[in-house]
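S.K.: prediction below, plus the sequence it came from.
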Amino acid sequence: MKNLLLVAGLALAAGAGLGAALGYYEADPLPDNLAKHAAELREQQAADANGEEAAPMPKAVIDGSTYNFDRMERGSKRNHEFHIQNEGDAPLTVAFLSHTCKCTEVLLNGAEVQVEHGVKVAPGDEAVVKLEWVAKTPAGPFRHGATFSTNDPRESRLELIVEGQVVESSTLTPAHLYFGNARIGEKSSQHLVVSAFLEDQVQIVEHEVVTSPPSVAEHMQVR
């Protein structure tokens, strides 16, 4: 029994000694090199927070990268300008990469661009990208644009888009009238609808009847 108590006492003493040793080790100060590194890191974080010794950086800011032109007549031409501001404190480089269609012409600060062609924008200044396009596509949705790169890591790629609907100014439904076989002396009539897509109201001020053979037009009336 005494031996058992003695062993238990030694075990408790050893455990207490180990705990003290571990506690002492955890509280031991960092080595000089680690302490120096930690101090330098804290100083750098404080400097960054205060804006000290921050490297000059460009900042590309654009007020809307997508322009919606609503509707335009098929075959017509439109244009729009995008303004890219440099709100940073270092020169901003804006370079042309590509466009989505040959029907879209790209101008950078008034000059036609080539791939990888770019300009430098001083702090507080701006670059102007002008897109000119012709609606050669059939009536329906239209979406084209151009892609640029910059040296602003936060806006390294700019997609400038123009979109909307291409429409016919007016249409006739149906486009052709077929009267079938008509007996001599009998009247036959057909109706068509004139639709206008660019104006709120439409008025027919002139018309021409085209028939096959042309002599049939003499016997037709338009009301």
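M.R.: Yep, that arrived.
S.K.: contacts and neighbour counts: CA atoms only from here.
M.R.: Noted.
S.K.: buried residues in stretch 66-73?
M.R.: Going by neighbour count (16 or more other CA atoms under 10 Å), the buried part of stretch 66-73 is 67, 71-73.
S.K.: how about the strands of the chain, start to end?
M.R.: Using DSSP state E, the strands of the chain run over 60-62, 66-73, 77-86, 92-99, 104-108, 111-112, 118-121, 126-134, 140-150, 157-167, 170-173, 193-196.
S.K.: okay, now the one to match up with it:
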Amino acid sequence: MAICCCLFSLGVYTSYKPYLNKDEEIVKQLQKGVQQKRPTEAQSVILRRYFLELTESFIIPLERYVASLMPLQKCISPWKSPPQLRHFSQDDFMKTLEKAGPQLTSGLKGDWIGLYRHFLKSPNFDGWFRSRQKEMTQKLEALHLEALCNENLVFWSQKHTEVETVDLVLKLKNKLLQADREHLPVKTDTLKKLQAHIRDIILTLPDDLQDILLKTGTT
């Protein structure tokens, strides 16, 4: 017991050097709360809000840069596979921090650049970026579906061979299955429109092919 008291009186020390400076304002605010006997719950709310705002200031530049990796909607062609996301470049991201860094939303000083470099090497960044990649890839797939729905697919089928038309129907059916399986952010009206396109295309084919395609997958 005496040893524990001695340790607490001496304090706890670490060789870790923080990247950001101590925020004297939040410390004063919490100390004032102690002096005024502010409820612990209220102190916790203040501290949680502070760290939430600090985290948002840190993440917003990353979110903004990652969003810029998304191809423009005009680059999405219904007759080509959805375009790929552009590569995440640490150097390019770092260049954005000069004008669009956390200083726009946070007055806290320190080595923000060093903090970002440390974060980009961590498993936390890998997990966060994988999640954002998945979201944006699903968005591209959804936009590709919308592009297909806006085409006159029946007219297209009339200008192509029977084999090409059957191949298109199978691909469209796979798109519908993918949308359901991966929970793509696609509007219900878009899915219904694509189902209607599939039925209309099938009805242009010979009866034997119609029977087979109507039984294949879901229209």
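M.R.: Here it is on my side, so go on. None of the values given here were measured: they were computed from a predicted structure.
S.K.: superposed, what's their TM-score?
M.R.: For this chain pair, the superposition-based TM-score is 0.27 by TM-score structural alignment, normalised by the length of the second structure; 103 aligned residues with a CA RMSD of 5.9 Å.
S.K.: return the member of the buried residues of stretch 66-73 of the first structure nearest to Ala47 of the first structure.
M.R.: Tyr67 (41.2 Å; CA to CA).
S.K.: and the closest one, how far from Lys120 of the first structure?
M.R.: Using CA to CA, to the nearest Å, Tyr67 of the first structure is found at 24 Å from Lys120 of the first structure.
S.K.: neighbours around Glu41 of the second structure, how many?
M.R.: 9 (other CA atoms under 10 Å).
S.K.: which strand or helix spans it?
M.R.: helix 40-67 (DSSP states H and E).
S.K.: report the buried residues of that helix.
M.R.: For helix 40-67 of the second structure, a neighbour-count test (16+ other CA under 10 Å) marks 43, 46, 54, 56-58, 60-62, 65-66 as buried.
S.K.: elements contacting it?
M.R.: Contacts defined by 3 or more CA pairs under 8 Å, 6 or more residues apart in numbering; DSSP states H and E place helix 40-67 of the second structure against helix 24-35, helix 90-100.
S.K.: how about a cut-off of 10 Å?
M.R.: Counting contacts by 3 or more CA pairs under 10 Å, 6 or more residues apart in numbering; DSSP states H and E, helix 40-67 of the second structure packs against helix 24-35, helix 90-100, helix 112-120, helix 123-149.
S.K.: could these go into TSV alongside mean neighbour count and distance to Ile201 of the second structure?
M.R.: Formatted as TSV, those follow (neighbours: other CA atoms under 10 Å; distance: least, CA to CA, whole Å):
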stretch	mean neighbour count	distance to Ile201 of the second structure
helix 24-35	12	65
helix 90-100	13	46
helix 112-120	15	49
helix 123-149	17	13
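S.K.: nearest to Arg199 of the second structure, of the ones you listed?
M.R.: Closest among those, using CA to CA: helix 123-149, at 12.9 Å.
S.K.: mind listing what's buried in the helix or strand that that closest one is followed by?
M.R.: Next in sequence after helix 123-149 of the second structure, counting helices and strands by DSSP H and E, comes helix 153-158. The neighbour-count check on helix 153-158 of the second structure (16+ other CA under 10 Å) flags 153-154, 157 as buried.
S.K.: out of the residues you listed, flag the one nearest to Trp128 of the second structure.
M.R.: Set against Trp128 of the second structure, the nearest of the buried residues of helix 153-158 of the second structure by CA to CA is Leu153 (38.3 Å).
S.K.: could you say which helix or strand holds the closest residue to that closest one other than its chain neighbours?
M.R.: Nearest non-adjacent residue to Leu153 of the second structure, counting by CA to CA, 6 or more residues apart in numbering: His197, 6.6 Å away. With secondary structure defined by DSSP H and E, His197 of the second structure is part of helix 188-202.
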